[in-house]
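Peer 1: sequence and predicted structure are below.
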Amino acid sequence: MKVTVDAGNSRIKARAWSGAVDAAGVPRPVGGLVTGGELPQILSAVDRWLRGLEEPFEAALISVGPSAARAELERLLRERAARLVQRPDPGLEVRCSVPERVGVDRLWAARGAVARAGRSAVVLDAGTALTVDAVVCDGEGGDAFLGGAIAPGPELGARALATWAARLPLVQPRPGVAALGRDTEEAILAGVGIGFRGSAAVLARAVAEEAGLLDAPLFLTGGARGFLAGSGDFHGPVEECEDLVHLGLLDRAFGPPTP
């Protein structure tokens, strides 16, 4: 069994893999954990989950969180796993002006898209922020991350309006609202929700066009992907993939799983 762990600033997402695949042949996790909070609570939740796995496992960890939290997670995984792959390399040439400043979550989502499609792709990661990135694949391991765009997500947009615009209330964005808001709250919901769809679609097409990837597949991941899935706003078909980062980590740390 393989375990992949993606540690963010305030949330940890883990997946367990045993070689199962879906109807399209894509690796399918057999278990998972999403937890957040203070570090002691996170470590306790991860430890309980790891202890509940029925098979010995190897683990791989990526982290964008504080170094102290990463060190504690590494210690816990070393204690519980038969082997820990620490800080694996996504295997992408980063063609950006300051490569070391590109977020590792963007690189691993791009790697997951390449692992899934076997070809160049455009990746939309919808969360607190929206990232739209281009990754090229030559089929012989010469894969490259070209860069992309970063924009506010729906919740961040709502918080910004409540903070910086006079007398606008804070709302909780949700998908599927009407564009024609009948009061201030509904108008904000329309702006941050439907406006998010519009910005995502325009950015996806513009990034794809500038990268020469208009015919490349589009992948959608992230916690706010429900605002975009099935919208029909994009220039091509969109494949929704909740565990895109984990697929990239699984592929690079362990290779394709086998039953």
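Peer 2: Yep, that arrived. Numbering: from 1, shown residues only.

Peer 1: CA only for contacts and neighbour counts going forward, please
Peer 2: Will do.

Peer 1: secondary structure element for Arg70?
Peer 2: Using DSSP states H and E, Arg70 sits in helix 67-80.

Peer 1: return the set of buried residues in that helix.
Peer 2: Buried residues in helix 67-80, defined by neighbour count with 16 or more other CA atoms under 10 Å: Ala69, Arg70, Leu73, Glu74, Leu76, Leu77, Arg78, Arg80.

Peer 1: gap between Leu33 and Trp49?
Peer 2: 7 Å (CA to CA, to the nearest Å).

Peer 1: kindly report the same for Asp105.
Peer 2: 23 Å.

Peer 1: before we move on, back to that, in CSV, list the buried residues of helix 67-80 along with distance to Thr163.
Peer 2: Shown next, in CSV, are those (distance: CA to CA, whole Å):
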residue, distance to Thr163
Ala69, 30
Arg70, 32
Leu73, 35
Glu74, 38
Leu76, 39
Leu77, 40
Arg78, 43
Arg80, 44
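
Peer 1: and which of those is nearest Gly157?
Peer 2: Ala69 (28.5 Å; CA to CA).

Peer 1: chain neighbours aside, what residue packs nearest to the closest one?
Peer 2: Leu39 (6.8 Å; CA to CA, 6 or more residues apart in numbering).

Peer 1: put this next to the previous one:
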Amino acid sequence: MSNKQTFILAAFSAAAISLASCSSDDYNPIYLVEAETQTALEGNQLQISIFNNEGEKYLIRGGKGNYTVSITDKSIADFRYDGDTLTYLPVSAGTTESIIADRSGNSYQLSVNVGNPQSIFTVTGIDATVIGGELTQNQTQALQNEITQNSPVKIGGRFELTYADKELSSGDIKIYPEATGGYSVGIFEQSRKYNENTGAGQVCIEATMAGTSAQTYTFFVTYLQQKTYRFQEDVTNQYKGTYPALEEAYRIYELKVEQ
């Protein structure tokens, strides 16, 4: 065999070995999926309710396998890993870091945030419903416009609820009138109320805002679909003096929940 042929064969063999080596180390990044739904965790932020005694359960995917798990501050969160299911457990409010790694040097860093559960509702639309058999069409239209224009929360504003108990029955509320700027604070209670006529049940949020005026709000909550909700606020008493024929009036907030 000529020197040229020997060189070509050696070069081909080296390339083949190199290709095989790259292939064996070419793994997908490590990531987590929810154990129950098999839904991938987006990003590297994990929120855990401080009341979640069972913890958040995940399966590790990607990498080469043979994973190791560590957590920086076990006074905030701890974990259990049985080789299949990884469970993060809340300990106290705060933020810590967790690292998942395999033996080939692949790793995934996760920020674990433990705190009181929250619901953040951003206003995407405002409407009004008016009922009154003796109201004229012009009065009905005028009242609907007045109710929507006088809304204390505009499109882009939001309601932030921070729950103080495991049952999600009470806590603190922040109301942001606009997308940016200040907010008012208060407390709320959440319960299920039943219609006296139909017997149908509906979640009700009753909020009392801080301050000398002690403004109160009562919202009946309807779940729509895909993280969208509707708050219905009874404003009948606010407008009945101006419109004696008014029977019922509601301000309707269309909402998208962020968490």
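Peer 2: The structure has been received and is ready for your questions. No experiment lies behind these values; they were computed from the predicted model shown.

Peer 1: TM-score for this pair?
Peer 2: Laid over one another, the chains give 0.22 as their TM-score (TM-score structural alignment, normalised by the length of the first structure), with 96 aligned residues with a CA RMSD of 5.9 Å.

Peer 1: would you mind confirming that the residue nearest to Ala69 of the first structure makes contact with Ala68?
Peer 2: No - between Leu39 of the first structure and Ala68 there is no contact under CA atoms under 8 Å: 9.4 Å.

Peer 1: Gly36 of the first structure and Trp108 of the first structure, how far apart?
Peer 2: 21 Å.

Peer 1: so the two - more neighbours on which side?
Peer 2: A direct count of neighbours by other CA atoms under 10 Å for Gly36 of the first structure and Trp108 places Trp108 higher, at 24 against 16.

Peer 1: helix or strand: which one has that one?
Peer 2: helix 104-117.

Peer 1: tell me the angle the next helix or strand after that helix makes with helix 104-117.
Peer 2: Once the chain leaves helix 104-117 of the first structure, the next helix or strand it forms, by DSSP H and E, is strand 121-126. Strand 121-126 of the first structure and helix 104-117 are oriented at 130 degrees to each other (axes from the mean of the first three to the mean of the last three CA atoms, to 10 degrees).

Peer 1: what's strand 121-126 of the first structure packed up against?
Peer 2: helix 104-117, strand 129-136, helix 184-211, strand 218-221 (3 or more CA pairs under 8 Å, 6 or more residues apart in numbering; DSSP states H and E).

Peer 1: so the longest one versus strand 121-126, what angle?
Peer 2: The reference is to helix 184-211 of the first structure. 160 degrees.

Peer 1: helices or strands next to helix 184-211 of the first structure in the packing?
Peer 2: strand 121-126, strand 129-136, strand 144-152, helix 154-164.

Peer 1: and the helices in the second structure?
Peer 2: 3-24, 137-149, 236-239 (DSSP state H).

Peer 1: enumerate every residue touching the nearest residue to Phe79 of the second structure once chain neighbours are set aside.
Peer 2: Leaving aside its chain neighbours, Phe79 of the second structure sits nearest to Tyr88 (4.4 Å; criterion: CA to CA, 6+ apart). Taking CA atoms under 8 Å, 6 or more residues apart in numbering, we find Tyr88 of the second structure in contact with Gly55, Glu56, Lys57, Ala77, Asp78, Phe79, Arg80.

Peer 1: can you say which of those are buried?
Peer 2: Gly55, Glu56, Lys57, Ala77, Asp78, Phe79.

Peer 1: so which of those residues is the closest to Ile252 of the second structure?
Peer 2: Glu56 (34.7 Å).

Peer 1: my guess is the closest one contacts Arg80. True?
Peer 2: No - Glu56 of the second structure is beyond contact range of Arg80, at 10.3 Å (criterion: CA under 8 Å).

Peer 1: quick check: neighbours shared by these two?
Peer 2: Thr87, Tyr88, Leu89.

Peer 1: just the ones of those residues in strands?
Peer 2: Under the assignment DSSP state E, those contribute Thr87, Tyr88, Leu89 to strands.

Peer 1: tabulate those residues (JSON lines), appending distance to Lys174 of the second structure.
Peer 2: Listed next are those as JSON lines, based on distance: CA to CA, whole Å:
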{"residue": "Thr87", "distance to Lys174 of the second structure": "32"}
{"residue": "Tyr88", "distance to Lys174 of the second structure": "29"}
{"residue": "Leu89", "distance to Lys174 of the second structure": "28"}
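
Peer 1: to Ala162 of the first structure, which of the helices and strands packed on strand 121-126 of the first structure lies closest?
Peer 2: helix 184-211 (9.7 Å).

Peer 1: what about the nearest residue to Phe196 of the first structure once chain neighbours are set aside, how many residues close to it?
Peer 2: The shortest distance from Phe196 of the first structure to any non-neighbouring residue, by CA to CA, 6+ apart, is to Pro154 (6.3 Å). The tally of other residues near Pro154 of the first structure (other CA under 10 Å) stands at 28.

Peer 1: could the helices and strands packed on strand 121-126 of the first structure go into TSV alongside distance to Val245 of the first structure?
Peer 2: Listed next are those as TSV, based on distance: least, CA to CA, whole Å:
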stretch	distance to Val245 of the first structure
helix 104-117	4
strand 129-136	13
helix 184-211	19
strand 218-221	9
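
Peer 1: tell me which of those sits nearest to Asp251 of the first structure.
Peer 2: helix 104-117 (6.6 Å).
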